[in-house]
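J.: Pasting the sequence and the predicted model now:
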Amino acid sequence: MAAPGKEAALILIDVQKAFVEMEAAGHRRNNPQAVANMARLLDAFRNQGLAVFHIRHASTEPGSLLRPERSGFEAIGETRERPGEAVLVKHVNSAFIGTDLEQQLRDGRHETVILAGITTNHCVETTTRMAGNLGFDARLVDDACYTFDRVGRSGEVESAEAIHAMTLSNLDGEFATIETTETVLAALRHSAAA
């Protein structure tokens, strides 16, 4: 990865307690280290004074854990925003729809966007596709996002690992570059030393 300069921004997508509650209720996920990796990325961006955008999903579905009045709407502790960091609330899959995310990125001259969050094949994927389509240098961090097992159209359980891998395969090259936490952190270190 080329070292991101001051134009880089971290976008954390839907890192909310609803997904912790789903896991506690027995839903199986992949990438058990993902939230810790999100926190590492967040710390690195903060330490270098780089832009951070926190995205929250406010569901309009009656029974959703992500409704704003429910505990699931809250940020997962180690990725909670600090004063001065942007928090944008969305109601659909893409963080670019119904928010001013694109305008804030363009105003800040953030050409490179580092994306991480939950879930890989829903809001993370949709936001990543739009970032690429809008002309941003989108970098999706493989080990800093996750998803859950899902019953497919055939009625068979599709594993979180397979869904995650296929999502990244679909995005790689056309919409985004797939990174790891380590490649992003190494690029940030290189940029800071330059």
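T.: Alright, I've got the coordinates.
J.: make it CA atoms for all contacts and neighbour counts henceforth
T.: OK.
J.: Please name the nearest non-neighbouring residue to Thr127.
T.: In space, and not counting its chain neighbours, Thr127 is closest to Ser94: 4.5 Å by C-alpha to C-alpha, 6 or more residues apart in numbering.
J.: Ignore what I typed, I meant Arg40.
T.: The spatially closest residue to Arg40, leaving aside those adjacent along the chain, is Thr181, at 8.0 Å (C-alpha to C-alpha, 6+ apart).
J.: Give me the number of neighbouring residues for Gly49.
T.: Neighbours of Gly49 under the rule other C-alpha atoms under 10 Å: 10.
J.: Comparison target, given below:
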Amino acid sequence: MIPDLDCAVLLPIDIQRGFDDPRWPRRWNPDFEANALALLGGWRAIGRPIIHVRHDSVEPGSSLAPGQPGNDFRAGFEPFAEEPVLSKSVNSAFIGTDLDLRLRRLGADTVVAFGISTDMCVSTTVRTGANLGWKMVLVADACDCFDLPNGGGGIIPGRAIHDAHVATLAYEFCDVVTTAQLLPLASAA
């Protein structure tokens, strides 16, 4: 279903340098950065609200810990001066933060989410948002995901993990669109 974006807020999730650290597994989406930058740029061009989400890890030695270079946003994804940053330390951007209140103050009814990683912070934020009553939209091709161990000595490819999570989210929690589908809708809203 094509979402109504009249009262939508864009939520880039955890697009941080720390995920380039060699301690993280390989990511699968070669188009992630181009799609995510196009989405961010297109949203800014029409002057719609954006709340950037940054994972401020509390785990010792994390590449995403505050004060570490990996905590910074990736090049091109830095917030503009007027764009707020929401700090979180768990998977969901709604847990332990004031995201719900910020969205209400903006008069939002829809949250458009994308970022790193589909199966973790993006999925958890989409699920929590839907459970709280927000209309959630996932821009699937502006997400990325890691290859992960399967617990039996093998690896599950990031693309397979991404696809499974997108299918689950679309079945019950959100509308799923591509960057190319969303940008004209946002401009028309």
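T.: Received it, and whenever you're ready, just let me know what you need. Since the structure is predicted, the reported quantities are computational estimates derived from the model, not experimental observations.
J.: just to revisit the earlier point, wait, doesn't the residue nearest to Thr127 of structure 1 sit right on Asn121?
T.: No: assessed by C-alpha atoms under 8 Å, Ser94 of structure 1 is found out of contact with Asn121, at 11.6 Å.
J.: can you give me the helices for structure 1?
T.: For structure 1, applying DSSP state H gives helices covering 17-24, 34-47, 101-107, 125-133, 160-171, 181-193.
J.: hey, which of those is tucked in deepest?
T.: Burial of these is given as mean neighbour count (mean count of other C-alpha atoms under 10 Å); helix 125-133 ranks first at a mean of 21.
J.: Give the aligned range of the longest strand along structure 1 in structure 2.
T.: In structure 1, taking DSSP state E as the definition, the longest strand is strand 137-146. Mapped onto structure 2 using TM-score structural alignment, strand 137-146 of structure 1 covers residues 135-144.
J.: cool, stretch 33-50 of structure 1 as well?
T.: Going by TM-score structural alignment: stretch 33-50 of structure 1 matches residues 31-48.
J.: Distance to Arg139 of structure 1 added to the helices of structure 1, as a markdown table?
T.: Below are those laid out as a markdown table (distance: least, C-alpha to C-alpha, whole Å):
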| stretch | distance to Arg139 of structure 1 |
| --- | --- |
| helix 17-24 | 23 |
| helix 34-47 | 13 |
| helix 101-107 | 15 |
| helix 125-133 | 8 |
| helix 160-171 | 10 |
| helix 181-193 | 9 |
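J.: Show me the one of these that comes nearest Ser71 of structure 1.
T.: helix 17-24 (6.9 Å; C-alpha to C-alpha).
J.: Could you find the counterpart of Ile97 of structure 1 in structure 2?
T.: Using TM-score structural alignment, Ile97 of structure 1 sits opposite Ile95 in structure 2.
J.: Can you report how many residues lie near that match?
T.: 16.
J.: how about the helices of structure 1, which one is nearest Ser64 of structure 1?
T.: Comparing the helices of structure 1 under C-alpha to C-alpha, the one sitting nearest is helix 17-24, at 8.7 Å.
J.: Can you list the neighbours in contact with the closest one?
T.: Identification of contacts with helix 17-24 of structure 1 by C-alpha atoms under 8 Å, 6 or more residues apart in numbering yields Arg29, Leu65, Leu66, Ser71, Gly72, Phe73, Glu74, Ala75, Ile76, Ile118.
J.: Just the buried subset of the residues you listed, please.
T.: Arg29, Leu65, Leu66, Gly72, Phe73, Glu74, Ala75, Ile76, Ile118 (16 or more other C-alpha atoms under 10 Å).
J.: returning to what we had before: residue contacts, the aligned residue in structure 2 for the residue nearest to Arg40 of structure 1?
T.: In structure 2, Thr181 of structure 1 lines up with Thr179, judged by TM-score structural alignment. By C-alpha under 8 Å, 6+ apart, Thr179 of structure 2 lies in contact with Asn35, Ala36, Ala38, Leu39, Val139, Ala140, Asp141, Ala142.
J.: Same question for Phe148 of structure 1.
T.: So Phe148 of structure 1 contacts His27, Arg28, Arg29, Asn30, Thr119, Ser159, Ala160 (C-alpha under 8 Å, 6+ apart).
J.: Check Ala192 of structure 1 too.
T.: Ala192 of structure 1 neighbours (C-alpha under 8 Å, 6+ apart): Gln48.
J.: do that again at 10 Å, thanks
T.: Counting by C-alpha atoms under 10 Å, 6 or more residues apart in numbering, Ala192 of structure 1 touches Ala3, Pro4, Gly5, Lys6, Gln48, Ala186.
J.: so how many other residues sit close to the counterpart of Gly155 of structure 1 in structure 2?
T.: Taking TM-score structural alignment, the alignment pairs Gly155 of structure 1 with Gly153 from structure 2. Counted with other C-alpha under 10 Å, residues neighbouring Gly153 of structure 2 total 6.
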